[in-house]
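Participant: what's the 3D shape of this:
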Amino acid sequence: MPNRRHGLIGVYPIGVLISGLLLAGQACAAPPAAPPHAAPPGAKPTTVAPKPDAKPDPVANIAYLALVQKRVLPQSFLDQPPEDDGVQGARLGLADNITTGRFIHQAYHLEEALEPDADAVVAAFKKLVAQGYRAFVTDMPADLLLRLADLAEAKDATLLDATSTDDALRGEQCRRNVLHLLPSRAMLADALMQYLTIKNWRDILLVAGPNPEDKLYADALRKSARKFRLKIVADKPWTYDPGARRTDTGHYAIGAEVARFTQGIKYDVLVVADEGDNFGDDLGYRATDPRPVAGTQGLVPAAWARPFEQWGATQLQARFLKQAGRWMTERDYGAWMAVRALGEAATRGGSVEGAAMTAYLRKPEFELAAFKGARLSFRAWDGQLRQPVLLADARSLVSVSPQPGFLHETSELDTLGPDQPETTCHLK
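Facilitator: Okay, the predicted model is just below:
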């Protein structure tokens, strides 16, 4: 995928009142304070005639910095990985910020830098810092994110990690200048284990794939099972290669293997760790005993899900579908939350200056409304955005964690993932 850079800046007409902003009078718009850039594909041009002698609105400059990664094809052709995964969420967040900023004379500019390799990402980051950017929404692997965070140029910048779920980034590898938008693997595992607890599905068959990400997810599941006193009655690696999956009789071989794999084990639920979608969907309906499947397939704990419609989420789903021509993914949702968090910080903090916006994100009074029926905020001890976690399958929202009855002295949301006394993050 070629490198692409787009800049968007502007002001939308009054149409929506957000967060109770009821300011009387007609708001003014001014010419963009940043240089014009090419609009993203499908974007509608926006022109607003400036009022005579109107002063330009101050501009919040946000950078979207991503490593263009090769998307691994799933095991079926049902859901192909989108080319614009993540960045479309950032664009929708920008549109929402512009709508709000219209009322209080704040403008927003999103600079997109989608780079082909790690060195290009580092070079783009340094260039953007030199241009005055301090707020970065990032989409990249953990090792590259840490490389950026440790640069001298990043000392006064804040990286909003929009797509990573690595526990180490919130633990022993945490950085003071990094905030995390998506739930960590530990939070996802805790959300699932809470639900299994209230269902009294206490005996678990854990199946983990061979990839490093599968093993990290499985480790989070094991820790969470101990935390909630559930029993893993069998912990088995998946090593079967179906080979001719798409031959006329391929499904017979897979069915026979899953039946053999699960035979002789007494369990309540099969929990799978297969982040690459290599085999997890094959486990349902093929086990020797009829049992539900959960984890990375089946009943999935996630930040966002296609069938999610509660708390006004249908409105966000519809707006994204209209803009992008596809469903919103978790990566899109993480990028949308990151850009919206910066917009909320600018609105409530009263400043679009980069350092002021990012400093407000860390204040106790910061709150983000993200269509989850709760006010989200960043944990002071590891930079993680505390939030509810959805539990859904392909067609239905089943539940939302934290589950009823799991209490906490300050916030029930902190029952998901490491609490402050448990954290291995020591910010310097």
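
Participant: hey, let's count contacts and neighbours off CA atoms from now on
Facilitator: Noted.

Participant: Please, which helix or strand holds residue 119?
Facilitator: Taking DSSP states H and E as the criterion, residue 119 maps to helix 118-130.

Participant: Quick one: name whatever helix or strand follows that helix.
Facilitator: Using DSSP H and E, the helix or strand that follows helix 118-130 in sequence is strand 135-139.

Participant: Let me see the ranges of the helices in the chain.
Facilitator: Ranges of helices in the chain, per DSSP state H, are 87-104, 118-130, 142-149, 185-199, 212-227, 250-262, 313-324, 330-349, 354-361.

Participant: And for the residue most central in space within the chain, nearest residue in space, chain neighbours not counted?
Facilitator: Geometric centre of the chain, nearest residue: residue 334, 3.0 Å, by C-alpha atoms, centre = their mean. Of all residues not flanking residue 334 in the chain, residue 162 sits nearest, at 4.6 Å (C-alpha to C-alpha, 6 or more residues apart in numbering).

Participant: so how many other residues sit close to that neighbour?
Facilitator: Residue 162 is flanked by 31 other residues according to other C-alpha atoms under 10 Å.

Participant: Make sure it is actually in contact with residue 137.
Facilitator: Yes - using C-alpha atoms under 8 Å, residue 162 makes contact with residue 137 at a distance of 6.4 Å.

Participant: Mind listing the shared neighbours of the two?
Facilitator: Shared contacts of residue 162 and residue 137, defined by C-alpha atoms under 8 Å, 6 or more residues apart in numbering, comprise 335, 338.

Participant: Residue 390: which of the helices of the chain is closest?
Facilitator: helix 185-199 (8.0 Å; C-alpha to C-alpha).

Participant: To compare with the earlier structure, here is another sequence to fold:
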Amino acid sequence: MKQLARCAAGLVFGLMSLAAQAEVTLSAGYLKQGIEAPAVLSNLDPVPETQGVDGAQLGLADNQSSGRFLGHTYALEVAEIAPGGDLLAAARGLLTASPFLLLDAPAEDLLRVIDLPEAAGAMIFNVSAPDTRLRDADCRANLFHTLPSDAMRADALMQVLLRKRFARLALVAGEHAVDRAFADALRRSAQKFGLKLVGEREWRFDADMRRNASQEVPLFTQDLPEHDVLLVADETGDFGRYIAYNTWLPRPVAGSEGLVPVAWSRVVEQWGAAQLQSRFQKLTRRDMRDRDYAAWAAMRVLGEAVTRTNSADPATLRAYILSDAFELAGFKGRPMSFRTWNGQLRQPIPLVTDRAVVMQAPVEGFLHQRNELDTLGLDAPESRCTAFQE
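Facilitator: So this is what the prediction gives:
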């Protein structure tokens, strides 16, 4: 009889807990700033218009799936702003409705949004801007990054090149701002890991490389000193495709082309990644890209935090995701967590070609006193971010 009473009491307690959980509702916004894409030499690889948004929608579906059993409710409101549109007005509207915002915008626009009075106390996730400065001097206490920084990607590449004993590097960089930012990250990382950058060239061609690559590229690279690998910084996807197999010296290509450090790729298959790929393809009829993965991760961070805290209070969720208790299973073989000094999501970086994963960083043997993932990007002593210390 006592056992029956205890079971009844447990059932009542469980129902009461479920009722309490059912009151937890989290609605997030996704704000996407349209940009005028620069003209490139080839349009063979069009950028999906729904890139990023699709990843957030998959993250929403995953949250709803787990939330169904816990009584948690999730929603996502998407706002896309045309180039030149009123980004700040849209941001104010979304932040008035919810303190949780996924922001898909260039760094300067992102900072304009994060500094709005309406953003105070909000949790904003950067899902598209790789700029290292956003994790450094331009960081903000309520800004979290689920996309790897340029520094993280560059460090991942240098670890692999060092492991393979490619010590002498040459660099070809485009003239767009994103190309120069990635080139800067490659230079800093090469110095950090003791690799030698022996020569550089800036790409300034506007000719039709579909016809002229085999003549122009050898001449363009002829004067570069002897090197083991040619680094390419072409983040706009303009000229890099024409570099491989056309260089004066027969050398492997890495960076934006060839061996590429990424947040995500269709060729990642281990650690349950194939299952994530399959669900994304079923939802979108295309492969998941870096920005999709970052947006998916941001939604899953919120879902995981709500699940563990049974709260939708931004201060409570922020404290939890910055604690040692938080972990996100990101289908990359290691639990992912946030750096408490700049809000960057720690994560492994796959190094891929079009058809396979070559290696994943951090590479075995690169050790760290706290977390080996902190060998990628700005470690605490390197970061000038002070916002998270206030």
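
Participant: After superposition, what is the TM-score?
Facilitator: Overlay of the two chains. TM-score (TM-score structural alignment, normalised by the length of the second structure): 0.91; 373 aligned residues with a C-alpha RMSD of 2.1 Å.

Participant: The residue nearest to the centre of the first structure maps to what in the second structure?
Facilitator: In the second structure, residue 334 of the first structure lines up with residue 294, judged by TM-score structural alignment.

Participant: follow-up on the earlier one: now distance to residue 389 of the first structure too, for the helices of the first structure, in a markdown table please.
Facilitator: Shown next, in a markdown table, are the helices of the first structure (distance: least, C-alpha to C-alpha, whole Å):
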| stretch | distance to residue 389 of the first structure |
| --- | --- |
| helix 87-104 | 19 |
| helix 118-130 | 31 |
| helix 142-149 | 22 |
| helix 185-199 | 6 |
| helix 212-227 | 15 |
| helix 250-262 | 29 |
| helix 313-324 | 14 |
| helix 330-349 | 12 |
| helix 354-361 | 21 |
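
Participant: Relative to residue 400 of the first structure, which of these is closest?
Facilitator: Between those, helix 185-199 lies closest to residue 400 of the first structure; by C-alpha to C-alpha that is 7.9 Å.

Participant: tell me, the closest one lands on which residues of the second structure?
Facilitator: Using TM-score structural alignment, helix 185-199 of the first structure pairs with 150-164 in the second structure.

Participant: Which positions within the matching stretch qualify as buried?
Facilitator: Buried residues in stretch 150-164 of the second structure, defined by neighbour count with 16 or more other C-alpha atoms under 10 Å: 150-162.

Participant: What residues does residue 227 of the second structure make contact with?
Facilitator: Going by C-alpha under 8 Å, 6+ apart, residue 227 of the second structure touches 168-170, 198, 251.

Participant: Nearest to residue 230 of the second structure among those?
Facilitator: residue 170 (4.9 Å).

Participant: The closest one and residue 228 of the second structure: what is the separation?
Facilitator: Residue 170 of the second structure is 8 Å from residue 228 of the second structure, where distance means C-alpha to C-alpha, to the nearest Å.

Participant: cool, and residue 349 of the second structure?
Facilitator: Residue 349 of the second structure is 22 Å from residue 228 of the second structure, by C-alpha to C-alpha.

Participant: Burial check on residue 169 of the second structure, number of neighbours?
Facilitator: 23.

Participant: what's the burial count for the closest residue to it other than its chain neighbours?
Facilitator: Nearest residue to residue 169 of the second structure in three dimensions, chain neighbours excluded: residue 197, at 4.7 Å (C-alpha to C-alpha, 6+ apart). Other residues lying near residue 197 of the second structure total 20 when counted by other C-alpha under 10 Å.

Participant: and what of the one 5 residues further on?
Facilitator: The local packing count at residue 202 of the second structure equals 14, with neighbours defined by other C-alpha under 10 Å.

Participant: go on, residue 71 of the second structure?
Facilitator: By the criterion of other C-alpha under 10 Å, residue 71 of the second structure has 19 neighbours.

Participant: same check, this time on residue 150 of the first structure
Facilitator: 12.

Participant: roughly how far apart are residue 385 of the second structure and residue 150 of the second structure?
Facilitator: According to C-alpha to C-alpha, residue 385 of the second structure and residue 150 of the second structure sit 16 Å apart.

Participant: now residue 76 of the second structure
Facilitator: Taken as C-alpha to C-alpha, the span from residue 76 of the second structure to residue 150 of the second structure is 28 Å.

Participant: what about residue 170 and residue 228 of the second structure, which has more around it?
Facilitator: The neighbour count for residue 170 of the second structure versus residue 228, taken as other C-alpha under 10 Å, is higher for residue 170 (21 against 18).

Participant: so how far is residue 150 of the second structure from the more buried one?
Facilitator: For residue 170 of the second structure relative to residue 150 of the second structure (C-alpha to C-alpha), the value is 18 Å.

Participant: Give the equivalent position in the first structure for residue 69 of the second structure.
Facilitator: Matched by TM-score structural alignment, residue 69 of the second structure corresponds to residue 103 in the first structure.
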